[in-house]
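Undergrad: sequence isn't available, so here's the structure alone:
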């Protein structure tokens, strides 16, 4: 058993990002299923280590790291190859801006806890919730499509942080039946990434118990 442990949930897109990054960097880890539906992430012993009670959490080098982009940043500092962001300040900022369209703008308003609040506290039916979900993905994707390169990946010839964030969000977009015809560059990048073993091994279907 490896000393690196990922507290993971198969359908969590934040966990999906970290799985991709670990695979790209060739880091071996043990996955512990932390079910969002069963409330494993709210157990007292988990919250002591992760006060937000979210997944993923990566236990590594004596640290319990939380927040997917912070985890990936740690991995990037520890395992340099392949880099998730450029050492060039402008290119680094550009990649972070692309990644944050997803991680800071699309994902937070579509998180499971938000969807539960819409349903349970605000009384919205599933149709309204699905419409909400698609709306925020589409709004973010309009911007991201404009940012996307005409050829290659966001990272050029190899995936970077923006690609790592895009693929799980594309998975969610398809799960909620968003029409992707307006986003040909994103569709192309997603398809290219999913040809790579590191992405294939990180899919929800590949890790679901």
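TA: Arrived safely, thanks for sending. These numbers come from a predicted model, not from an experiment.

Undergrad: can we go C-alpha only for contacts and neighbour counts from here?
TA: Noted.

Undergrad: how far off centre is the helix or strand in which residue 7 is found?
TA: Per DSSP states H and E, residue 7 falls inside strand 5-8. When distances are taken as C-alpha atoms, centre = their mean, to the nearest Å, strand 5-8 is centred 14 Å away from the chain's centroid.

Undergrad: at which residues are the helices of the protein located?
TA: Applying DSSP state H to the chain gives helices spanning 13-24, 44-49, 68-78, 89-100, 112-120, 126-147, 161-175, 184-193, 197-200, 204-207.

Undergrad: coming back round to it: could you name the helices and strands sitting against the strand holding residue 7?
TA: strand 30-33, strand 57-60 (3 or more C-alpha pairs under 8 Å, 6 or more residues apart in numbering; DSSP states H and E).

Undergrad: may I see the buried residues of stretch 65-82?
TA: Using 16 or more other C-alpha atoms under 10 Å as the test for burial, stretch 65-82 gives 65, 66, 67, 68, 69, 71, 72, 73, 75, 76.

Undergrad: go ahead and confirm the second one touches residue 57.
TA: Yes - proximity of residue 66 to residue 57 meets the contact threshold set by C-alpha atoms under 8 Å, at 4.7 Å.

Undergrad: count the neighbours of residue 120 for me.
TA: For residue 120, the neighbour count with other C-alpha atoms under 10 Å is 11.

Undergrad: ok, second structure coming up, stack it against the first:
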């Protein structure tokens, strides 16, 4: 398998975590978003949407969107499972994952932040304030959802799930922007436990070949 991704992309990070949890070997193909490599013709042939990550299967099929990729991996490499066996548990985990992937992340990805600065002329610190506001607001909602679930080692239960694959990259980015993470006891406990797991450690940005300071 091949993974077109960028070390700092939280969506790419999610997929790297899933690949490591599954023990799937893959070729790392960097696409530098800040330099605009995702907009170049060579990558357009891989991803018509111009987004990362893109997974290329051993058969040469291309799959975009991190959530779709992770569920594909879960179906083709079922051990260890990233979704519970019961329908309600699967729905709970998907809801937690989508709270990050669909509610927090879209407001704060690179193209949105660039638009705020370049097109709307938002000052740098105001842009950072936007980021911190929406990330904290979303994580507070995530914390409230966790509070309604039985306590476990990770977001849902005692094994990593799709929800943890989404949570860890979001916390990494929140910390990079110095977001206030106080009062997120269940959320940060799940994050801390994830970071004790070798798969999460191996997948993190500092271990990527294209990592930059």
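TA: All right, it came through fine. This is a predicted model, so every value here is computed, not measured.

Undergrad: who touches both of residue 66 and residue 57 of structure 1?
TA: Shared contacts of residue 66 of structure 1 and residue 57 (C-alpha atoms under 8 Å, 6 or more residues apart in numbering): residue 50.

Undergrad: ranking the helices of structure 1 by burial, who's on top?
TA: With neighbours taken as mean count of other C-alpha atoms under 10 Å, those reach their highest mean count in helix 13-24, at a mean of 25.

Undergrad: what's in contact with it?
TA: Under the contact criterion C-alpha under 8 Å, 6+ apart, helix 13-24 of structure 1 has outside partners 8-10, 28, 55-56, 67-68, 71-72, 75, 82, 164-165, 168-169, 172, 198-199, 201-204.

Undergrad: in structure 2, what residues pair with that helix?
TA: Under TM-score structural alignment, the match for helix 13-24 of structure 1 in structure 2 covers residues 10-21.

Undergrad: how much does the strand holding residue 7 of structure 1 stray from structure 2?
TA: Its aligned residues in structure 2 lie a mean 0.7 Å from strand 5-8 of structure 1 after superposition (mean C-alpha distance after the TM-score superposition for structure 1).

Undergrad: and that strand, which residues are buried?
TA: Neighbour counts using 16+ other C-alpha under 10 Å place 5, 6, 7, 8 of strand 5-8 of structure 1 among the buried residues.

Undergrad: ok, the residue lying farthest from the centre of structure 2 to residue 106 of structure 2 distance?
TA: In structure 2, residue 121 marks the outermost C-alpha relative to the chain mean, sitting 27.9 Å out by C-alpha atoms, centre = their mean. Here the criterion is C-alpha to C-alpha, to the nearest Å. By it, residue 121 of structure 2 lies 20 Å from residue 106 of structure 2.

Undergrad: tabulate the buried residues of strand 5-8 of structure 1 in JSON lines, adding columns for distance to residue 117 of structure 1.
TA: Formatted as JSON lines, the buried residues of strand 5-8 of structure 1 follow (distance: C-alpha to C-alpha, whole Å):
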{"residue": "5", "distance to residue 117 of structure 1": "30"}
{"residue": "6", "distance to residue 117 of structure 1": "27"}
{"residue": "7", "distance to residue 117 of structure 1": "24"}
{"residue": "8", "distance to residue 117 of structure 1": "22"}
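
Undergrad: which one of those residues is nearest to residue 48 of structure 1?
TA: Distance to residue 48 of structure 1, by C-alpha to C-alpha, is smallest for residue 7 among the buried residues of strand 5-8 of structure 1, at 13.9 Å.
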